[in-house]
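Participant: Dropping a prediction and its sequence here:
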Amino acid sequence: MYEVTLPSIIIPIQSPDGRLPALVDAIRSQWDYPIIVVDDGSGPENVRIFRALQRTGCTVLTHRVKKGVGEAIKTGVHHAKNHYPISIGYIVVASPLSCTPEAILQVADALESLPNTLVFEGFAKKGSGITHHLLRWWHQLSTGYAWPERGIDILGVPAICGDTLLAQPCRPTGPSHRFYRHLSREGFPCVVLS
């Protein structure tokens, strides 16, 4: 059983490969966070990977059809809210095949040391050109929050913001700008890790 104050790690994914079990093993070998993997319609060819993750103690939730990363995140947050009601928050690993356990821990540490603060962590992405810069500009203009130079790969969401996340519509790629804009208007600070 987990300490109820630990953040829950939520990993939305479709069609995982061997890097996902390796990431989970690395997390498990160092920290005892609850891990919730949301299978976003991967199909029968990935059943073995998800069963192996369950055997390591992960909770695996399944969307029978692809609903998108945003809905998968909401599924994971909803489960975490119900099973770990006094957790400090949720660490959403939006790019699980390209992040490191150390980056996840960095977000967890920030979530613990900066209560009620939204935490962004980003990594280099392919195609970071003019479109990415326009998206960064639009995100900051519409929400009031700076966006990591390289995009958001890990998002730390304080537990107090869980209901807001669940109530907002999602884009296929993650939480909508409305979610961030609402938190900005409510006065929640944001920190960008690099």
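Facilitator: Right, received. Where do you want to start?

Participant: going forward, measure contacts and count neighbours with C-alpha atoms only.
Facilitator: Noted.

Participant: Could you find the residue nearest the spatial middle of the protein?
Facilitator: V92 (1.1 Å; CA atoms, centre = their mean).

Participant: Check the gap between it and V47 for me.
Facilitator: In this view, V92 and V47 are 22 Å apart by CA to CA, to the nearest Å.

Participant: Can you check my assumption that the residue nearest to the centre of the chain lies in a strand?
Facilitator: Yes. Counting by DSSP: H, G, I helix; E, B strand; the rest coil, V92 is part of a strand.

Participant: Could you check how far it is from V60?
Facilitator: Distance from V92 to V60, by CA to CA: 15 Å.

Participant: and if you look at N116?
Facilitator: 27 Å.

Participant: And the next helix or strand past the helix or strand hosting V119?
Facilitator: For V119, the enclosing helix or strand under DSSP states H and E is strand 118-121. Next along the chain after strand 118-121, taking DSSP H and E as the criterion, comes helix 130-143.

Participant: I would like the residues contacting that next one, please.
Facilitator: The contact list for helix 130-143 (CA atoms under 8 Å, 6 or more residues apart in numbering) reads Y145, A146, W147, P148, E149, G151, H177, R178, Y180, R181, H182, S184.

Participant: of all those residues, which two lie farthest apart?
Facilitator: Maximum pairwise distance among the contacts of helix 130-143 (CA to CA): 21.9 Å, between E149 and H182.

Participant: What separation is there between the spatially most distant residue from the centre of the chain and H78?
Facilitator: Using CA atoms, centre = their mean, the residue of the chain lying farthest from its centre is I130. It sits 25.2 Å away. Relative to H78, I130 is positioned 35 Å away (CA to CA).

Participant: for the residue nearest to the centre of the chain, what are its contacts?
Facilitator: Applying CA under 8 Å, 6+ apart, we find V92 in contact with I9, I10, I11, P12, I73, I154, L155, G156, V157.

Participant: got another, please set it beside the one above:
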Amino acid sequence: MKQVAIIIPAYKPDQKCHTTINDILTAGFQRVIVVDDGSGPEYADFFESISPIPEVTVLRHAANQGKGRALKTAFHYILNHQLPIQAVITADADGQHLASDMLKIARQMKENPDDVVLGARDFSQKDVPFRSRFGNKMTRLLFRLAIGTKLTDTQTGLRGIPVKYLRHLLTVIGERFEYEMNMLAALKPKGIPLSEVTIETVYIDENKSSHFDPLRDSFHIYKVFIFYGLSGAASFGLDVGLYWIFIQLLRDEAPELFIILATVAARVLSSLFNYFVNRHKVFGQGSKKSLVRYYILAASIMIMSAASVHLLYAEWLGRGEVILKVLVDTVLFIFGFVVQRSWVFRKE
């Protein structure tokens, strides 16, 4: 336990945080770093009460900056002071992470010292709040589509991290709850292995003490998917608008070919728009090869769309060709996201 430090980001904590710290020390851990994330003067007594404990270090933010920034503050402290530890375990301040589970994480890290170890909760239990169950399923699915990694619990705050990875994790963007998701996404490109251990699923008062903002923080977590959808919608609107403009310009100039020419010209320009938006705004990366890859993917999706609708169409559908195409293209839209993330705009 001497080789492991427990990090607790704390924003307006209550007695449950104090109990968690006592349990951690009783379990045998000898170093706890608590980050006061701008809780304010009314919580000064709490932090003053834990500051005299020899095993506890309190770091402070003058103003609330978010969980991600609090974790980075602790990472900076550990590296700057060259603490004689091999790993950290991050835990929440609301009493939902048990010291016994932290011991599980520590044992797993001892057996697999190169792994980042996640404490995975069981969301099938009846006492799990609906918003937590739904949020985990949604995030788990999107994370697997976006990153290609299958995890049981992507939103867990109980994580064991070898100190040798902290410098890399300090370069990961994000200041609030989205940092934890970005952190997981940043591991695969570096070849850092992930493993999970099952932990107790504890929800106190249906998780009312959580400072997670469903609108603001969900936006930060899901924004890459939101921007991808908006990029596709904007490109579709541009394609239709350009098609109408070219129809007006070419109707008299090329009466026999104006529809074909207008379709091709509109699609080329709208696809270039989509490429540049996805490269620079959605995924934020990509090499010179990405343009060629993008058009290979676009051509492949067009062929797959036509072939799928043709093969799946049956007489009993009547005039359901349009509905069938919408369903097929929806699946291909998600497929396009996965391929663009993993191949088209990958980092070389």
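Facilitator: Perfect, thanks for sending it. Only a predicted model underlies this, so the values are computations on that prediction, with no experimental measurement involved.

Participant: TM between them?
Facilitator: Superposed pair, TM-score by TM-score structural alignment, normalised by the length of the first structure: 0.88. Supporting alignment: 191 aligned residues with a CA RMSD of 2.1 Å.

Participant: Which stretches in the first structure count as strands?
Facilitator: 8-13, 35-40, 59-63, 89-93, 118-121, 154-158, 170-171, 174-175, 190-193 (DSSP state E).

Participant: oh sorry, the question was meant for the stretch 201-348 of the second structure
Facilitator: Using DSSP state E, counting those that start in this stretch, the stretch 201-348 of the second structure contains no strands.

Participant: just to revisit the earlier point, need the contacts of helix 130-143 of the first structure in JSON lines (columns: distance to E102 of the first structure and neighbour count).
Facilitator: Below are those laid out as JSON lines (distance: CA to CA, whole Å; neighbours: other CA atoms under 10 Å):
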{"residue": "Y145", "distance to E102 of the first structure": "24", "neighbour count": "22"}
{"residue": "A146", "distance to E102 of the first structure": "22", "neighbour count": "16"}
{"residue": "W147", "distance to E102 of the first structure": "20", "neighbour count": "22"}
{"residue": "P148", "distance to E102 of the first structure": "17", "neighbour count": "18"}
{"residue": "E149", "distance to E102 of the first structure": "19", "neighbour count": "16"}
{"residue": "G151", "distance to E102 of the first structure": "18", "neighbour count": "18"}
{"residue": "H177", "distance to E102 of the first structure": "27", "neighbour count": "18"}
{"residue": "R178", "distance to E102 of the first structure": "29", "neighbour count": "16"}
{"residue": "Y180", "distance to E102 of the first structure": "25", "neighbour count": "23"}
{"residue": "R181", "distance to E102 of the first structure": "29", "neighbour count": "18"}
{"residue": "H182", "distance to E102 of the first structure": "29", "neighbour count": "17"}
{"residue": "S184", "distance to E102 of the first structure": "27", "neighbour count": "17"}
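
Participant: Just list the residues touching S194 of the first structure, thanks.
Facilitator: S194 of the first structure touches E121, G122, F123, P148, counting by CA under 8 Å, 6+ apart.

Participant: Nearest residue to the third one in space, please, no chain neighbours.
Facilitator: Here the nearest residue to F123 of the first structure in space, its sequence neighbours aside, is R150; by CA to CA, 6 or more residues apart in numbering that works out to 5.5 Å.

Participant: Quick check: the gap between S100 of the second structure and A10 of the second structure.
Facilitator: Distance of S100 of the second structure to A10 of the second structure, given as CA to CA: 20 Å.

Participant: Between these two, point out the one with more neighbours.
Facilitator: Using other CA atoms under 10 Å as the criterion, S100 of the second structure and A10 rank with A10 on top: 23 against 14.

Participant: mind checking what the more buried one lines up with in the first structure?
Facilitator: Counting by TM-score structural alignment, A10 of the second structure lines up with I13 in the first structure.

Participant: Over to Q30 of the second structure?
Facilitator: Using TM-score structural alignment, Q30 of the second structure pairs with Y33 in the first structure.

Participant: Provide the contact partners of stretch 9-21 of the second structure at residue level.
Facilitator: With contact meaning CA under 8 Å, 6+ apart, stretch 9-21 of the second structure is reached by 32, 34-40, 43, 46, 50, 64, 67, 70-71, 91-95, 97-99.

Participant: for stretch 61-77 of the first structure, same thing?
Facilitator: For stretch 61-77 of the first structure, contacts defined as CA under 8 Å, 6+ apart pick out 10-14, 36-43, 90, 92, 94, 162, 165-166, 170-175.

Participant: List buried residues within those residues.
Facilitator: 10-14, 36-42, 90, 92, 94, 162, 165-166, 170, 174-175 (16 or more other CA atoms under 10 Å).

Participant: What about the contacts of helix 130-143 of the first structure, which are in helices?
Facilitator: Among those, the residues falling in helices (DSSP state H) are H177, R178, Y180, R181, H182, S184.

Participant: Reformat those residues as CSV; add distance to L135 of the first structure.
Facilitator: CSV is the format used below for those (distance: CA to CA, whole Å):
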residue, distance to L135 of the first structure
H177, 11
R178, 15
Y180, 14
R181, 15
H182, 18
S184, 18
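
Participant: What span of the second structure is stretch 111-118 of the first structure aligned with?
Facilitator: The aligned range for stretch 111-118 of the first structure is 109-116, by TM-score structural alignment.

Participant: how far does that stretch stretch from start to finish?
Facilitator: First-to-last residue span, stretch 109-116 of the second structure, CA to CA: 8 Å.
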